[in-house]
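Chemist: The sequence isn't on hand, but the structure is:
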C-alpha cells in the first residue's frame, strides 16, 4: 500500500537542470508516487535571484537561504544542481548532517572531493547518488557500480563532452577550422560564453575521474587525470586522420594496466578508426565503450548534456533515494577496496601520429628514423611530401607502433633539436584499435 505522507525534497539550484527537475516532478507526480510507493513533495527551491519568474513553481517555495533549506530536519532528499565546489560542498554536507540523502549532478565536486562526500554519507547513514554527473541521461554510473559489480572492468573509453564532439564533427563534415566550429557551437547553445571547461578538457577529465574510480574500485582524483584540450586540433589533423581511415575525437580513457597492478586516466584528442563504434557518434551526442572481462564490450550512447536529459538522470536517482528512505535501506556507497596506484601519463602505451615540417633534401627521413630508433619508438608508416607553396620545405607524417608516452616525448624533443626539422606541426595519439 502507498504511504500517504509525502517525502519532502529540497531543490538546491533552479537553472536549466533544476527547472526541468521541478517541471518533471510536477508533471509526473502520480507516476513518481506509484514508482516510489509514496508521494514526493517539493518542499523548497533555493535560488540566487528570487525575482525571476519560474513557471510551475509556487512563489512561496522560493528561497535565497540555501543553507537553511538544506538544514531543515524534515527534508528526506536534497537535490544539488548548483554546480561548482562551493557552496555546493557545504550544502551537501549540511543535508547529510540533518539526515537527508543527496542526489547531485556535480561532476567537478565529485572529482575533487568524492571520497570525503562518500565518507560523510556513510557516517550519517544516508545516500549519495550521482548518475547525472558522468554522462547526463546515459545510464552509466549505475551499470558500472551495480550491474557490473561482479565483473572485472578493464577499460572505459568514451566521448563524454557534447560540445567538443560537436566542434570536431563540424570540422570533419564541413571543413571548418576550430574557431569557426566553436562559433557555431556557441550560437546553437552547445558551448558556454566561456567554453574553457569544455574545450580544454576539464569537464571530460572530471567525468573520467568519476568513471575510473567506479570501474576500478580505486580513488581517482581530478589531479590524477592527464588532460589535453582540442584547441590545437587543426583542419590538417582532420584531413590526415581521414587519409588513415580515421576520425578525430576528444576521448576520456580509463585503463587497467596489463598486469592489473595500476590504472591510468586521461583525456585528449585522438584518431580512432572509422570502424570503431565511437567514430559514428555525431553532433553533441556522447557514447562510452566499456570493456569487461566477462561481459565483453558494451556501449552506452545518448545525449550527454542539456536540461531535460540531465534531469532524467536526476529523477532516476531521486526515485532510488526515496525508495531507500521508505524501506530504511541504503544504496551502494564508495567502493575503493582495490586502492590501485594511478600511473603517470609517461607510462601509457599507445600509437602516435606526428606531422613534422622538415627540410626537403636527401637524408632527412633517415636522420629522423634514427632518432625514433634511438628512443625505442618503432615506426609503422611514413609519408613525405613537398609543402604547397614552398620550394625548400617538406611535410613528414609518421605513424608509430605502440610505445610508452615518455619515449615519444623524448623522441619529439630530440627531433626538435635536429637542424633539418623546422618544427613539429602536430602530435596526436591513435586509439581504438
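Modeler: The structure has been received and is ready for your questions. Keep in mind it's a predicted model, so treat the numbers as computed, not measured.
Chemist: okay, CA-based contacts and neighbour counts for the rest of this
Modeler: Fine.
Chemist: Okay, the closest residue to residue 256 other than its chain neighbours and residue 199: tell me how far apart.
Modeler: Closest residue to residue 256 apart from its sequence neighbours, by CA to CA, 6 or more residues apart in numbering: residue 263 at 4.4 Å. Using CA to CA, to the nearest Å, residue 263 is found at 25 Å from residue 199.
Chemist: More neighbours: which of those two?
Modeler: Neighbour count, other CA atoms under 10 Å: between residue 263 and residue 199, residue 263 has more, with 25 against 22.
Chemist: which residues touch that one?
Modeler: 216, 254-257, 340-343 (CA atoms under 8 Å, 6 or more residues apart in numbering).
Chemist: Please check those and keep the buried ones.
Modeler: 216, 254-257, 340, 342-343 (16 or more other CA atoms under 10 Å).
Chemist: what's the closest of these to residue 288?
Modeler: Using CA to CA, residue 254 is the member of the buried ones among the contacts of residue 263 that lies nearest residue 288, at 10.9 Å.
Chemist: That closest one: which element?
Modeler: Using DSSP states H and E, residue 254 sits within strand 246-256.
Chemist: which residues in the stretch 101-250 of the chain form helices?
Modeler: Under the criterion DSSP state H, counting those that start in this stretch, the stretch 101-250 of the chain contains helices at 107-124, 132-135, 141-142, 162-174, 178-187, 196-199, 202-216, 235-243.
Chemist: can you check the stretch 251-400 of the chain too?
Modeler: Ranges of helices in the stretch 251-400 of the chain, per DSSP H, counting those that start in this stretch, are 307-327, 364-374.
Chemist: any chance of those in TSV, plus mean neighbour count and distance to residue 28?
Modeler: As requested, the helices of the stretch 251-400 of the chain are exported to TSV (neighbours: other CA atoms under 10 Å; distance: least, CA to CA, whole Å):
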stretch	mean neighbour count	distance to residue 28
helix 307-327	21	11
helix 364-374	16	62
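Chemist: JSON lines please, covering those and showing distance to residue 419.
Modeler: Formatted as JSON lines, the helices of the stretch 251-400 of the chain follow (distance: least, CA to CA, whole Å):
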{"stretch": "helix 307-327", "distance to residue 419": "53"}
{"stretch": "helix 364-374", "distance to residue 419": "10"}
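Chemist: structure B:
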C-alpha cells in the first residue's frame, strides 16, 4: 500500500493513510513501515473510531471474529482474507456489517489473486449459476500434479511440496480438504444466494490417492484433482457442496491446471461456461486481492455508499452427499476364480447402480477388478460398497474415486 500510494490515491479519489499495524511480534523488522505505527493491541486499534477500513489477515476464528465485529461497531469497514471464519460465521458477520452500514469484502479468501468473488456476486448477479467446479488449493494441486507427471507416490510428492514451501509443516488443512471446504462454502453461498456453512460441505481428503489410481485414470483418459464442487439440483430445489478427489477427463479445462495454480469453472444459464485461472496462494497474490477490495471499499466510503452484502434470499436447502449423482471408479481386490465377476455384478444391480465398464486382471489366485459405473446416487454407491465388503470373494476395496467433468 505504501509502495503504490500515489496510484491508489488516483484510483480511489483520495489518499490512503496507514493508521496502524497490529502484530504479534513487534520487534520484527518491517521494511517500509514506521515502527511508531506498530502495536500489539489489535482491539485498541480497531476501536479508535478514526479508522475507515480494517484489513484482517490473521486467520482462524478468534480473535479475528471479535476484532471484525468491533471494527464495524466503531465505524470501520473490513477487508478480510479469512476463509475459515467466513465459512463458519459469514451470515453473522454480514449482518453486523449491515447493522452498522459498513462493507465486508473478502476476495482474498478464495483463490488468491483470481477475481472470483466479485464476478460471482456482481458480474453474474443477473444470471443463474448452476455449478461451480474448481481447484481451489494450490498445495494439493501441486502434489497431485507431481504424482501424475512423475509417477511419484503421495508421500514423495508431499515431501517435495514441503521442501519447496508449497506445503506447511502440518499440511492437514490442505491435504484433508479443510481449506478447500471452507472456500466451497463461500462459493456456494454466493453462487446460489443461499447460506452454506462449512458443516454443510461434504469433505474427503486426498491422502489415500495412490500411483495406482493415476494409472487407472490414465487408462480412462483422465487425471485426478482435488475438486470443490457446488451444484444446484436439476429441479432447482436444493444445492450441494462437496470437496473430494475425482477423476476428470484430460479434455476438461481443469485437467491442464498444473503446479500450485488454481482454477474455477463456472456454469450458468446465460453466460454459459466461464473459467477463472491463476495463482491461488502466496503473499503477492493475496495482497493483490486485498488491495483490490481496499480500493472498492474506499470508493464506497467516499461516495457514501456500501457495496453488495449477503444475498441469501433463495434460502435453498443443502442436500446431503447421498443425494449427489455422479459416476464412480471402484477398484477391488478379489479372488481369482470363476463366478467372482457375476457376484460383484449382482451386488451392483441389487443396489441400482449400473455398470459401464469392467477391467479384470489376475495372477496366482489374486485378481484386481476395476468397475466404472454409470451415473448413480452416492447413497446407492455407498450401499454397494458396504455389500461388496461382505463378499467372501472380495478381499478388499482398494479405492473409490468419483468421475466428474463429463
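Modeler: Arrived safely. Small disclaimer: the values here were computed from a predicted structure and weren't measured.
Chemist: Would you mind putting the contacts of residue 263 of the first structure into CSV with distance to residue 306 of the first structure alongside?
Modeler: Converted to CSV, the contacts of residue 263 of the first structure look like this (distance: CA to CA, whole Å):
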residue, distance to residue 306 of the first structure
216, 28
254, 25
255, 28
256, 31
257, 34
340, 34
341, 34
342, 32
343, 33
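Chemist: Which of these sits closest to residue 190 of the first structure?
Modeler: Within the contacts of residue 263 of the first structure, proximity to residue 190 of the first structure (CA to CA) peaks at residue 254, which comes in at 25.4 Å.
Chemist: give the contact list for the closest one.
Modeler: Applying CA under 8 Å, 6+ apart to residue 254 of the first structure gives the contacts 155-157, 208, 211-212, 263-266.
Chemist: hmm, try it at 6 Å
Modeler: 155-156, 212, 264-265 (CA atoms under 6 Å, 6 or more residues apart in numbering).
Chemist: Just give me the match in the second structure for it.
Modeler: Aligning on TM-score structural alignment places residue 254 of the first structure opposite residue 230 in the second structure.
Chemist: ok, now how distant is the closest residue to its match other than its chain neighbours from residue 197 of the second structure?
Modeler: Closest residue to residue 230 of the second structure apart from its sequence neighbours, by CA to CA, 6+ apart: residue 241 at 4.4 Å. For residue 241 of the second structure, the distance to residue 197 of the second structure (CA to CA) stands at 10 Å.
Chemist: mean shift of the strand holding residue 254 of the first structure relative to the second structure?
Modeler: On superposition with the second structure, the mean distance recorded for strand 246-256 of the first structure (mean CA distance after the TM-score superposition for the first structure) is 0.1 Å.
Chemist: quick one, that strand and helix 162-174 angle?
Modeler: 150 degrees (axes from the mean of the first three to the mean of the last three CA atoms, to 10 degrees).
Chemist: gap between residue 76 of the second structure and residue 100 of the second structure?
Modeler: 9 Å.
Chemist: more crowded one of these two?
Modeler: The neighbour count for residue 76 of the second structure versus residue 100, taken as other CA under 10 Å, is higher for residue 76 (28 against 16).
Chemist: The more buried one -> the first structure?
Modeler: So residue 76 of the second structure corresponds to residue 100, using TM-score structural alignment.
Chemist: go on, residue 160 of the second structure?
Modeler: Aligned partner of residue 160 of the second structure by TM-score structural alignment: residue 184.
Chemist: ok, now residue 282 of the second structure?
Modeler: Using TM-score structural alignment, the partner of residue 282 of the second structure in the first structure is residue 306.
Chemist: center of the second structure - which residue?
Modeler: For the second structure, residue 180 is the residue whose C-alpha lies nearest the centre (CA atoms, centre = their mean; 3.0 Å).
Chemist: For the aligned residue in the second structure for residue 113 of the first structure, which non-adjacent residue is closest in space?
Modeler: Taking TM-score structural alignment, residue 113 of the first structure has residue 89 as its aligned residue in the second structure. Using CA to CA, 6+ apart and skipping residues adjacent in sequence, the residue nearest residue 89 of the second structure is residue 197, 7.6 Å away.
Chemist: Near the one you found, how many other residues are there?
Modeler: 23.
Chemist: any idea how far it lies from residue 76 of the second structure?
Modeler: 25 Å.
Chemist: Could I get the contacting residues of residue 149 of the second structure?
Modeler: Taking CA under 6 Å, 6+ apart, one finds nothing in contact with residue 149 of the second structure.
Chemist: equivalent range in the first structure for stretch 182-189 of the second structure?
Modeler: The alignment of stretch 182-189 of the second structure onto the first structure (TM-score structural alignment) spans residues 206-213.
Chemist: Quick check: the residue nearest to residue 89 of the second structure vs residue 101 of the second structure, distance?
Modeler: 24 Å.
Chemist: repeat for residue 9 of the second structure
Modeler: 23 Å.
Chemist: Repeat that for residue 279 of the second structure.
Modeler: Computed as CA to CA, the residue 279 of the second structure to residue 101 of the second structure distance reads 33 Å.
Chemist: Compare the two and say which one has the larger neighbour count.
Modeler: residue 279 (20 against 17).
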